[in-house]
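Enquirer: Make a model of this:
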Amino acid sequence: MASEAALTPRLLLRAYASGVFPMADDAEAEDLFWIDPLRRGVLPLDEMHISRRLARDFLRKEFEIRVDADFAGTVEACAERENTWINREIHRLYAGLHRMGHAHSVEVWQEDRLVGGLYGVTLGAAFFGESMFSRMRDASKFALVALVARLRAGGFTLLDTQFITPHLESLGAVEISREAYHARLADALRRPADFRALPAEAPRRALLDLARDLGKIGSDGLNP
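Expert: Here you go, the predicted structure:
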């Protein structure tokens, strides 16, 4: 267990660097506990599965991708479910990481309304995905496509999904052993990466091509 008085955003970063992440029993819980699963979910950045329908809807639907426009709102929306592990302590800690530049949100907006997104933590060339939500069909998938494009453009090598769900598995996430995960993490922590290498206004076609491993990454983060 970790108490609010003892745990800081910097200590949380050290926990991620050692391969563990926090959760709460529910939204009202006061304490957190640490998880280091025997089997870890990861999404290989060059093996994302994007169906023809998802690719078509990503290009044609009316929505906007934004980055870090409403980090707090994204975390709050991720917590709005019947069973959540996001409590007040999680909100406090990740708000601190966001202010430090280590926590980010990728958001889907429609008519100036937040309809989907995800958030996670960056450290070295690793992105630790924390949670995602949808208020519109496939909105969380759209956010994940945009995230993978951004991570590839920025030189990231590890996308940690923590666990595997049917939703993530359909997009290419796989399980690896704890030992394999720690080896990949150690390698990623030694590498530099830039979450903002891709311009915020990158067109959706460029995002899709990068996520599908079809696009070339130029010096400005876009296809030349």
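Enquirer: alpha carbons only for contacts and neighbour counts from here, please
Expert: Noted.
Enquirer: Can you give me the first-to-last residue distance of stretch 32-43?
Expert: This stretch, stretch 32-43, spans 26 Å end to end (Cα to Cα, to the nearest Å).
Enquirer: Give me the residue at the spatial middle of this protein.
Expert: The residue lying closest to the centre of the chain (Cα atoms, centre = their mean) is Gly129, at 3.4 Å.
Enquirer: That residue - that's part of a strand, no?
Expert: Yes - with DSSP: H, G, I helix; E, B strand; the rest coil as the criterion, Gly129 is assigned to a strand.
Enquirer: Is it in contact with Gly120, as I believe?
Expert: Yes - at 4.3 Å, Gly129 counts as touching Gly120 under the criterion of Cα atoms under 8 Å.
Enquirer: which helices and strands does the longest helix seen in the chain pack with?
Expert: Using DSSP state H, we find that the single longest helix of the chain is helix 139-153. Helix 139-153 sits against strand 103-110, strand 113-123, strand 126-134, helix 204-211, with contacts defined as 3 or more Cα pairs under 8 Å, 6 or more residues apart in numbering; DSSP states H and E.
Enquirer: quick one: the nearest residue to Phe127 once chain neighbours are set aside from Leu168, how far?
Expert: Distance criterion Cα to Cα, 6 or more residues apart in numbering; nearest residue to Phe127, sequence neighbours excluded, is Leu159 at 5.0 Å. Look at Leu159 and Leu168: by Cα to Cα, they are 12 Å apart.
Enquirer: and this one, so I can compare the two:
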Amino acid sequence: MSGFPPAQIIPPQVLLGAYAQGVFPMADQGELTWFSPLMRGVIPLDGGFHIPHGLRRVLKQQPFEVKWNTDFRGTMQGCAARDRTWIDGTILESYCLLHRLGYAHSVECHDAEGLQGGLYGVALGKCFFGESMFSRKTDASKIALVGLVEELRARGFLLLDTQWLTDHLRRFGGEEVPRDEYQRRLKIALGDQGTSFHPPVLGPGV
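Expert: You can find the predicted model right below:
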């Protein structure tokens, strides 16, 4: 995707404070709106995650190399490259800043022709807030999701937030929980963060 127009930056502490309260931003035609859905999408990390049989066969073929944080901006731009997007210049630059500070991460699928898909999100405490995903080649975003879940499990994460539940995520075991139940899980996953946030360790080899 080509460049965005000049953008404001959402201060990192504002973004992180919002996530700690279960709130996230989206942009629509230049207007920034904050959301806290009544029903929240989550993917279980305690055994409820399901890899469809067809994807299991694809994973054995290893069509992509899964990397972390090698092209965060490119991953966001891939997610934004659609007819209608909620990722504008403000969102892009704000999350790229969070990435530089160690809070936002990308999981990327690469092949000999470059970046073919992936996802990005924000990590805080033992919670990963999934933001968006994209594919240029078949199954790239799905394979990135599998890589994310494997890493979160290895790091002892407790909550994988998908914001809203889609049919695509439901096939992986995604479920909806009421806002009060989500807030309960979020509080546990954040632990004693308060307002003094520290970026969690995340990413293979880190």
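Enquirer: still on that earlier bit, compare neighbour counts for Leu159 and Leu168 of structure 1 and give me the winner.
Expert: The neighbour count for Leu159 of structure 1 versus Leu168, taken as other Cα atoms under 10 Å, is higher for Leu159 (24 against 19).
Enquirer: Just give me the neighbour total for Pro200 of structure 2.
Expert: What Pro200 of structure 2 shows, counting by other Cα under 10 Å, is a neighbour count of 16.
Enquirer: Name the helix or strand for it, please.
Expert: Using DSSP states H and E, Pro200 of structure 2 falls within no helix or strand.
Enquirer: My read is that it contacts Cys127, right?
Expert: No - with contact defined as Cα under 8 Å, Pro200 of structure 2 does not reach Cys127; the gap is 9.4 Å.
Enquirer: dump the residue contacts of the residue lying closest to Phe142 of structure 1 once chain neighbours are set aside.
Expert: Counting by Cα to Cα, 6+ apart, Phe142 of structure 1 lies nearest to Phe58, which is 6.3 Å off, once chain neighbours are set aside. By Cα atoms under 8 Å, 6 or more residues apart in numbering, Phe58 of structure 1 lies in contact with 142, 204, 208.
Enquirer: By neighbour count, which of these wins?
Expert: Result: Phe142 is most packed of the contacts of Phe58 of structure 1 (other Cα under 10 Å), 27 neighbours.
Enquirer: Look up how far Leu7 of structure 1 lies from it.
Expert: 33 Å.
Enquirer: likewise Gly101 of structure 1?
Expert: 18 Å.
Enquirer: now do Gly116 of structure 1
Expert: 29 Å.
Enquirer: for Ala125 of structure 1, same thing?
Expert: 24 Å.
Enquirer: same thing with Glu89 of structure 1?
Expert: In this view, Glu89 of structure 1 and Leu7 of structure 1 are 9 Å apart by Cα to Cα.
Enquirer: These two: who's more crowded?
Expert: Neighbours were counted for Glu89 of structure 1 and for Leu7 using other Cα under 10 Å; Glu89 has more, 22 against 13.
Enquirer: how about the strands of structure 1, start to end?
Expert: Assigned by DSSP state E, the strands in structure 1 fall at 21-23, 33-35, 39-42, 64-67, 103-110, 113-123, 126-134, 158-162, 174-177.
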